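*Asks:* just need the structure, nothing else, for what follows:
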Amino acid sequence: SESPPKFNVVPKTTTQQPGSKVKLRCSGSPRGAKLSWYHNGQPLSSNPVPGVFVRKNGKKLIIERFQRSKSDHHVGMYQCAVTSEAGSIISPPAYLHLAEIAKFKTDVPQKVKVLQGNTAIIPCVPPASKPAARVQYRHEGKWIRNSTERILITPSGNLQIANITLDDWGLYKCAAVNPVTLHQRVTNTSKVKIDGKLNQHPAQIVYPPSHKTLSVQRGSEVLLECVSSGYPTPTVTWRWDQGQLDTAKRVLDNLLLSDVQPSDSGIYTCSAENGKNARVKVNYILTVTDSSSITQGPEDTATTAGLNVTLTCRTTGSPKPDVHWLHNTKPVVLDERHFQQDSDLAIHEIQPTDAGMYQCVASNTLNTAMAQAWLKVEVPKGYPTVETSPSNVATEAGEIAVFACKISGSPEPDVQW
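*Replies:* Sure, this is the predicted structure:
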């Protein structure tokens, strides 16, 4: 009997070193289901990629030597499809990335002058890296690889040194390390100079130099940086335009938000004052994004030819997901019988060719979510059925072209072209 296809294992996004051997896995049911693979939307069976091999009846995709070049492009999107007598479904995209790290975009030596007892900040914007680079610093030949109670390597890559003393004077280098290849990029030297003259200085915020807009993913940890200077040492406070900062933690003068949710979005204000001038402040405009999710997917449906069916798909996510539908892994062509109502798919006057597997695909900038349903179509006895469809014909000018179309049904159907 027919059984709808399902995935047991789907390929996962991964980042690999150049020259490494890569394995992607896929398995499905029911027993005897056929597995096939796609690269950048094209079936590998008809569009093979050099160096890419499908093994064990499709359960493994192997790249013997992962590389990226004009003639041998292994990076990109991979998907697995499962086909049974009921129809076909395709897996969410899995991306294969090449581990690499670029050079620093800006590499200008910096001079950092800071009042003794204040917090110094050495800005460092890590270069583009897959996966994200790990940042460390070298001070006078000694490596600073981890944060301490007084020294903080921030997620953005900056180095903050609180309660700075003359021992912190000297030369600093920022290094970014790719965690997969261990390839390291190092900036030019930054020089930190300590001003030991404790004259009165008005409060100012030295980082960030202006208001910042941040977009972060739900569930992540966010450090809002705020570094001030002045003498006496300024007092730093934080405010949130949406309410109390009950769960936020202070790390030095920075604000740490853990497990952020969309409800944590808003404007966060860092203020500094030391009594020598008006309060100074800077704003962070924080937006929390959320992965695409299907909260109510379509259900398996049995219907009769000629009736109408609506397949349901309810989604959440921020940004709002884009939704489209697949029928046996192919995009549903919207026409006078197939149309999308918000994210639902309506099919009018169901035909036997509408039978098969349907997938709702919801995508935003973070991910792709998919849900499936099996549409079974019962054809009443005598229902008009297309047994032979017209096919392409090659002919010459002046000759007769014949398109064949065989229809069965009782009573005999009326055929129109």
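*Asks:* can we go C-alpha only for contacts and neighbour counts from here?
*Replies:* OK.
*Asks:* so what's Ser84 up against?
*Replies:* 2-5, 30, 32-34 (CA atoms under 8 Å, 6 or more residues apart in numbering).
*Asks:* swap the cut-off to 10 Å and go again
*Replies:* By CA atoms under 10 Å, 6 or more residues apart in numbering, the contact list for Ser84 reads 2-6, 28-35, 356-357.
*Asks:* now restrict the residues you listed to buried residues only.
*Replies:* 4-6, 28-30, 33-35, 356-357 (16 or more other CA atoms under 10 Å).
*Asks:* tell me the one among the residues you listed nearest to Gln341.
*Replies:* The shortest gap between Gln341 and any of these belongs to Met357, at 19.1 Å (CA to CA).
*Asks:* residues contacting that closest one?
*Replies:* Neighbours of Met357 in contact, by CA under 10 Å, 6+ apart: 4-5, 83-84, 86-90, 300, 326-329, 372-376.
*Asks:* try it again at 6 Å.
*Replies:* 87-88, 327-328, 373-374 (CA atoms under 6 Å, 6 or more residues apart in numbering).
*Asks:* in strands only, show me those.
*Replies:* Under the assignment DSSP state E, these contribute 87-88, 327, 373-374 to strands.
*Asks:* CSV please, covering those and showing neighbour count and distance to Leu166.
*Replies:* Shown next, in CSV, are the ones in strands among the contacts of Met357 (neighbours: other CA atoms under 10 Å; distance: CA to CA, whole Å):
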residue, neighbour count, distance to Leu166
Gly87, 21, 72
Ser88, 25, 69
His327, 23, 69
Ala373, 21, 68
Trp374, 23, 72
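*Asks:* tell me the one of these nearest Pro18?
*Replies:* Of all the ones in strands among the contacts of Met357, Ser88 has the smallest distance to Pro18: 33.6 Å, by CA to CA.
*Asks:* and the closest one, how far from Lys34?
*Replies:* When CA to CA, to the nearest Å is applied, the distance between Ser88 and Lys34 equals 9 Å.
*Asks:* one more, please, to line up against the first structure:
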Amino acid sequence: MHGDADVTPYFVSELNSTVQKPGVPVTLSCPAELPWSHISWLFNGRLVEKTSDVDIQPGNLTILSLGLHHAGRYQCMINSSDGSIISTPANVSVAYLGDFDLASRVNVEAEEGSTAIITCGIPPSVPPAQIHYRVRGKWLDKSTDKYFILPSGNLQIVNVTLEDRGPYRCAVYNPVTHERKISPSVYKLAVTGSSHSDFIPVQPVLTHHVSVHLNETVTLECAAGGVSAPHVSLV
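*Replies:* As a prediction, the model looks like this:
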């Protein structure tokens, strides 16, 4: 006998969320200070029982083959003579990568010395997809001092020159499913002579709507170019 009824149960850490591709086994380990023999599991607030596709062992819950119906919020619960405590929720998500919209040809115009934005319509992805751009015949998978892949997936080109003219393509890569998809759309950048304006606002091709949970960090993008460093403010 360990006398666990005489000790207040507690968790040593948080239950870890996970994103996995369909069909793989997923094991959640209850972060309880052992030994606790009375551990149960909740799925979206309801008690989980052992089934043909969900195995429950002391301290562990294993999904034998991950499917969409397994995606949701999991918690483990310790029961003792002093009562019950429930862990913080862990989200189990099924990885996937959506498709691009139908092919289109998008024309973008920018002045020499200004900033241009190439807006790629990023398909839905869990986890968020990595964005790549084909620039001057080569695939770019990270930002450089001239080309910035923004959090929205847009490509920002600073100090535009005539050499930046031409077609651009974008692609997405899901690091969990290892899928890679190339957008069927082509983005053609035309470069015009500079008007020597001190401030040139740049408008993205598409409008983006951002939804975040309370207390999460949100990034709002604004691009501008000009001969001197402009002062940019949000209105």
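*Asks:* could I get the TM-score for this pair?
*Replies:* After superposition, the two chains reach a TM-score (TM-score structural alignment, normalised by the length of the second structure) of 0.82; 229 aligned residues with a CA RMSD of 3.0 Å.
*Asks:* just to revisit the earlier point, and for Ser88 and Lys34 of the first structure, which residues touch both?
*Replies:* Common neighbours of Ser88 of the first structure and Lys34 (CA under 6 Å, 6+ apart) are Val82.
*Asks:* picking that back up, redo the buried ones among the contacts of Ser84 of the first structure as JSON lines? Include distance to Ile294 of the first structure.
*Replies:* Shown next, in JSON lines, are those (distance: CA to CA, whole Å):
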{"residue": "Pro4", "distance to Ile294 of the first structure": "20"}
{"residue": "Pro5", "distance to Ile294 of the first structure": "19"}
{"residue": "Lys6", "distance to Ile294 of the first structure": "17"}
{"residue": "Gly28", "distance to Ile294 of the first structure": "21"}
{"residue": "Ser29", "distance to Ile294 of the first structure": "22"}
{"residue": "Pro30", "distance to Ile294 of the first structure": "24"}
{"residue": "Ala33", "distance to Ile294 of the first structure": "26"}
{"residue": "Lys34", "distance to Ile294 of the first structure": "26"}
{"residue": "Leu35", "distance to Ile294 of the first structure": "25"}
{"residue": "Gly356", "distance to Ile294 of the first structure": "21"}
{"residue": "Met357", "distance to Ile294 of the first structure": "17"}
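*Asks:* of those residues, which belong to strands?
*Replies:* 6, 28-29, 34-35, 356-357.
*Asks:* wait, which of those residues is closest to Ile205 of the first structure?
*Replies:* When these are compared against Ile205 of the first structure (criterion: CA to CA), the nearest one is Lys6, at 56.4 Å.
*Asks:* ok, the closest one touching Ser27?
*Replies:* No - if you go by CA atoms under 6 Å, Lys6 of the first structure and Ser27 don't touch, sitting 8.7 Å apart.
*Asks:* show me what the helix or strand harbouring Leu61 of the second structure is packed up against.
*Replies:* Using DSSP states H and E, the element containing Leu61 of the second structure is strand 60-63. Helices and strands touching strand 60-63 of the second structure, by 3 or more CA pairs under 6 Å, 6 or more residues apart in numbering; DSSP states H and E, are strand 26-29, strand 54-57.
*Asks:* mind checking how far that strand is from the chain centre?
*Replies:* Relative to its chain's centre, strand 60-63 of the second structure lies at 25 Å (CA atoms, centre = their mean, to the nearest Å).
*Asks:* please apply the same query to stretch 213-226 of the first structure.
*Replies:* With CA atoms, centre = their mean as the basis, stretch 213-226 of the first structure stands 16 Å off its chain's centre.
*Asks:* buried ones in that stretch?
*Replies:* For stretch 213-226 of the first structure, by 16+ other CA under 10 Å, it's 216-218, 222-226.
*Asks:* any chance of TSV for the residues you listed, columns secondary structure and distance to Ile121 of the first structure?
*Replies:* TSV is the format used below for those (DSSP: H, G, I helix; E, B strand; the rest coil; distance: CA to CA, whole Å):
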residue	secondary structure	distance to Ile121 of the first structure
Val216	strand	23
Gln217	strand	26
Arg218	coil	28
Val222	strand	18
Leu223	strand	15
Leu224	strand	14
Glu225	coil	10
Cys226	coil	10
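*Asks:* in the first structure, spot the strand with the most residues.
*Replies:* Scanning the first structure for the longest strand, with DSSP E as the assignment, gives strand 280-296.
*Asks:* quick one: residues in contact with whichever helix or strand comes after that strand.
*Replies:* Downstream of strand 280-296 of the first structure, the first helix or strand assigned by DSSP H and E is strand 301-304. Applying CA under 6 Å, 6+ apart, the contact partners of strand 301-304 of the first structure are 375-378.
*Asks:* returning to what we had before: among the helices and strands packed on strand 60-63 of the second structure, which comes closest to Ser152 of the second structure?
*Replies:* Evaluated over these, closeness to Ser152 of the second structure peaks at strand 26-29, with 30.3 Å, by CA to CA.
*Asks:* so where in the first structure does the closest one end up aligned?
*Replies:* The alignment of strand 26-29 of the second structure onto the first structure (TM-score structural alignment) spans residues 22-25.
*Asks:* list the buried residues of the matching stretch.
*Replies:* Within stretch 22-25 of the first structure, the residues that count as buried by 16+ other CA under 10 Å are 22, 24-25.
*Asks:* quick one, helices of the stretch 201-350 of the first structure?
*Replies:* Read by DSSP state H, counting those that start in this stretch, the stretch 201-350 of the first structure holds no helices at all.
*Asks:* helix, strand, or coil at Ser143 of the second structure?
*Replies:* With DSSP: H, G, I helix; E, B strand; the rest coil as the basis, Ser143 of the second structure sits in coil.
*Asks:* okay, now it: neighbour count?
*Replies:* Ser143 of the second structure has 14 neighbours, counted by other CA atoms under 10 Å.
*Asks:* counterpart of it over in the first structure?
*Replies:* Per TM-score structural alignment, Ser143 of the second structure is aligned with Ser147.
*Asks:* then Pro123 of the second structure?
*Replies:* Aligned partner of Pro123 of the second structure by TM-score structural alignment: Pro127.
*Asks:* contacts only, for that match.
*Replies:* Going by CA under 6 Å, 6+ apart, Pro127 of the first structure touches 102-104.
*Asks:* who wins on neighbours among those?
*Replies:* Highest neighbour count within the contacts of Pro127 of the first structure: Phe104, with 18 neighbours (other CA under 10 Å).
*Asks:* good, we can wrap up now.
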